[in-house]
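Trainee: how would this look folded up:
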Amino acid sequence: MAAMSSAILDWLKKLSHALGFDTADSFPPGHQYARTRWAGAYFDIPSDTKADDIERRICEAIANTPLVFAHIENPTPRMQRVLVDVIERRLRQNHEREAAQLAALLIRAYGSPHISEAVPGMRRAIEATEGYEAPARVRALFAFLTDAQNDNVIEMRS
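Mentor: Below is the predicted model:
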């Protein structure tokens, strides 16, 4: 009896996943960013969603509610760029406290050795402030992002 109910439960679980009733909390196995994980409760992505659509949905969630970034492990470069855009927008609007809170999330994400850089040199810039107080690390990240943004503007004009 127990073996039969176990088999039925396994079958129901597979069916639920196939129909998209489960919530995805990672990209499919073998995906370029298979180490990226998120708390399914914050993103409500059906398990049958294609990888590109998963990333698009998560990026939209970050753009709309940037604090959800805290619930992503090893965010993709695209997810990080969305957060960087929000940080830069907050800084332009003189919302430094909000920008600092989001920058701290980005710094924390770089604590993982498996994260891929969104901006060349970002890992090095963040690691260079290891051991500093949080406000100093955030200011250093702001300076790095400002320099990176200025470099991109110059390259775009060329």
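Trainee: contacts, neighbours, all on C-alpha from now
Mentor: Will do.
Trainee: can you map out the strands along the protein?
Mentor: For the chain, the strands defined by DSSP state E cover 37-38, 72-73.
Trainee: mean neighbour count added to these, as a markdown table?
Mentor: Output for those, formatted as a markdown table (neighbours: other C-alpha atoms under 10 Å):
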| stretch | mean neighbour count |
| --- | --- |
| strand 37-38 | 19 |
| strand 72-73 | 20 |
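Trainee: now tabulate those in TSV and tack on distance to G20.
Mentor: Below are the strands of the chain laid out as TSV (distance: least, C-alpha to C-alpha, whole Å):
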stretch	distance to G20
strand 37-38	17
strand 72-73	21
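Trainee: which one of the ones you listed lies nearest to A136?
Mentor: strand 72-73 (23.5 Å; C-alpha to C-alpha).
Trainee: let's see this one next to it:
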Amino acid sequence: MSLLDTISDGLSWLSRKCGFDTVDSFPPGHQYARTRWNGAYFDIASDLKPEQIERSLCESIANTPLIFAHIVNPTPRMQRALLSVIETRMRRSCGNPVELVALLVNAYRSRHTQEAVPGLRGVIETSGYDTGAVLGYLGAMPAAYDIIDAVS
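Mentor: Predicted coordinates:
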């Protein structure tokens, strides 16, 4: 390893530690290490703790729900952020939630996506990934995903 490589590695490490770089996943060994997001859509500083990262992603989903499409294996908390938007659209009849349900259904195509609502994976898989069936399931039990996170 040359001196230039050593300096480059040192600068990269310093840049990450100072938060100048952005991250596109949780750190290795984290509970949700399989969760990935497109860094072009999320500006997550590398010096944030995993809880702060997840909170930032959830805020982005709440503000711009279609951004959920750029997350692979979303955490249950991220899914609840999307479910909250879906529930609001269903309750207020403002906007069609089908496109958002389709994003949620697509996330469940990965076996690594953890279930946010008990029974949701079963409904998605038995319906053949049908957004209408999932929307009906969610509409039948609106309180099931109206969960307030204890950690904010």
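Trainee: tm score of chain vs chain?
Mentor: Overlay of the two chains. TM-score (TM-score structural alignment, normalised by the length of the second structure): 0.88; 146 aligned residues with a C-alpha RMSD of 1.8 Å.
Trainee: that older thread, for A134 of the first structure, find the nearest of the strands of the first structure.
Mentor: So among the strands of the first structure, strand 72-73 is nearest, using C-alpha to C-alpha, at 19.9 Å.
Trainee: residues in contact with the closest one?
Mentor: R35, T36, R37, W38, A39, A109 (C-alpha atoms under 8 Å, 6 or more residues apart in numbering).
Trainee: one more pass at 10 Å, please.
Mentor: Contact with strand 72-73 of the first structure is made by 25-26, 35-40, 42-43, 58, 79, 105, 108-110, 112, 114-115, as judged by C-alpha atoms under 10 Å, 6 or more residues apart in numbering.
Trainee: what do you get for stretch 122-139 of the second structure?
Mentor: 83, 86-87, 90-91, 97-106, 108-109, 115, 117, 119-121, 140, 144-145.
Trainee: so how far is A134 of the first structure from T49 of the first structure?
Mentor: Using C-alpha to C-alpha, to the nearest Å, one obtains 37 Å as the distance from T49 of the first structure to A134 of the first structure.
Trainee: helices of the second structure, start to end?
Mentor: With helices called from DSSP state H, the second structure shows them at 3-17, 50-63, 76-92, 98-107, 120-126, 131-140.
Trainee: of the ones you listed, which approaches G29 of the second structure most closely?
Mentor: The nearest among those, by C-alpha to C-alpha, is helix 50-63 at 11.3 Å.
Trainee: so who does the most centrally placed residue in the first structure touch?
Mentor: Ranked by distance to the mean C-alpha position of the first structure (C-alpha atoms, centre = their mean), the top residue is P75 at 3.1 Å. P75 of the first structure is in contact with 33, 35-38, 55, 58-59, 69, 81, 106, 109-110, 112, 114-118, counting by C-alpha under 10 Å, 6+ apart.
Trainee: and the buried ones among the residues you listed, selectable in ChimeraX?
Mentor: In ChimeraX, this line selects whichever of the contacts of P75 of the first structure come out buried by 16 or more other C-alpha atoms under 10 Å:
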select :33,35,36,37,38,55,58,59,69,81,106,109,110,115,116,117,118
